[in-house]
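Chemist: Okay, predicted coordinates and the sequence, questions at the end:
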Amino acid sequence: MTEMDVGSEFTWDDQVAVRSVHFHDPAAPAATTVTPSVFVAVHDEQGRFLLVQRRDSGAWEFPGGRMDVGETAMAAAVRETAEEAGVRVRITGLVGLFSDPAFVIRAVDGRIRQPFVVCFHAVAEWGSPRPDEIETSDAGWFEPEQIETMTLEPGACRWIHHAIAGSGEPHLE
């Protein structure tokens, strides 16, 4: 698995950078807030994983995003997967908790966040992968061997690796 360059600013359609992601980048700005986020390792009967391609960076990751106020982590995971990939899921377990303070995102609004990621295991209940064309430009099922060669969103490589490894114990950090 490869990750995007750390500290990169991403552009899309010749517009201003949407956001910048810093993963273990000594030049990263200091985070001002911790943001609860969820990502979902959805697998199908063939052992393939659902990934989405970000519109802003072109990198791949599990479907997911920030939780909304008043929402549980599991509800956010189901919502984000349906929104970003068009697939309804049932949560089946926990990949892990990821809270690396050296993973920092500067959002388009200028806020600098440290994501606190809850990554779930899930199975698809219905739907076919399709991008939302807002945050995602592609979505599909991928064999673990294919994922090893894909360009992944910075930071996402960790939870993808743990999900594919399939450890019986969740990763905790």
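Modeler: Sure, I can see it.
Chemist: For the rest of this, base every contact and every neighbour count on C-alpha atoms.
Modeler: OK.
Chemist: So what's the residue count around the closest residue to residue 42 other than its chain neighbours?
Modeler: Sequence neighbours aside, residue 122 is the residue nearest to residue 42 in space, at 4.6 Å (criterion: Cα to Cα, 6 or more residues apart in numbering). If you count neighbours by other Cα atoms under 10 Å, residue 122 ends up with 22.
Chemist: did I read that right, residue 122 in a strand?
Modeler: Yes - the assignment for residue 122 is a strand, going by DSSP: H, G, I helix; E, B strand; the rest coil.
Chemist: longest helix of this structure?
Modeler: helix 73-85 (DSSP state H).
Chemist: Check it against this one:
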Amino acid sequence: MKRSRRIDHWRDSDAPKPTSRKASASVFVLDEQGRVLMLRRTDNDLWTIPTGGVKKGETVAQAAVRECQEETGLNVAVTGLVGVFSTPDHVIVYMHGDKVDEVRQPINVCLRARVVGGGIRPEPAEAREVRWVEPDQLDDYRIHPAIRLRIDHGLEDEEPYIG
């Protein structure tokens, strides 16, 4: 069976046209030392914050908490809003083998959260690694620009981003 993968496009005029828009939730978590919770995805090998689709019957906050626990092993409590990210500059192609399953223009709600329990335990299907990253070390990691935008807004501690 061929493995699923994703290809992220950013400000790419040659990117395929979206076939869907779906809501997702991400969670921006800092530890007591001010380090950012990051994971390395299995489908594109990029570093990201915990992120995933909002399922039927759950709130955006519930999705963010669930995704964080599933991907990292950490239980979090939502404490605020980083922003709403819906730019047409970001298009994601989901592939299964050589077949395009979906071309998505995401709508992401990024929430702030703090750890309330659990322990780092990467989910092998979604995360190769999970670690706490010093903000001044972020440039050493391969992070998609759309995710980096969320992280940068989370670190700036400004009013929520809407865009």
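Modeler: Perfect, I can see it now. Keep in mind the model is a prediction, meaning the values are calculated, not measured.
Chemist: and stretch 69-77 of the first structure, which stretch of the second structure?
Modeler: Matched against the second structure by TM-score structural alignment, stretch 69-77 of the first structure falls on residues 56-64.
Chemist: So what touches that stretch?
Modeler: The contact list for stretch 56-64 of the second structure (Cα atoms under 8 Å, 6 or more residues apart in numbering) reads 24-27, 50-55, 78, 109, 111.
Chemist: now those as a markdown table including neighbour count and secondary structure?
Modeler: A markdown table is the format used below for the contacts of stretch 56-64 of the second structure (neighbours: other Cα atoms under 10 Å; DSSP: H, G, I helix; E, B strand; the rest coil):
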| residue | neighbour count | secondary structure |
| --- | --- | --- |
| 24 | 20 | strand |
| 25 | 26 | strand |
| 26 | 30 | strand |
| 27 | 31 | strand |
| 50 | 28 | coil |
| 51 | 23 | strand |
| 52 | 20 | strand |
| 53 | 17 | strand |
| 54 | 22 | coil |
| 55 | 12 | coil |
| 78 | 18 | strand |
| 109 | 24 | strand |
| 111 | 25 | strand |
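Chemist: Widest-spaced pair of the residues you listed?
Modeler: 55 and 78 (17.5 Å; Cα to Cα).
Chemist: so what's the residue mapped onto residue 90 of the second structure from the first structure closest to, chain neighbours aside?
Modeler: Here residue 90 of the second structure is matched to residue 103 in the first structure, going by TM-score structural alignment. Spatial nearest neighbour of residue 103 of the first structure, chain neighbours left out: residue 23 (4.5 Å); criterion: Cα to Cα, 6+ apart.
Chemist: cool, residue 80 of the second structure as well?
Modeler: residue 112 (4.9 Å).
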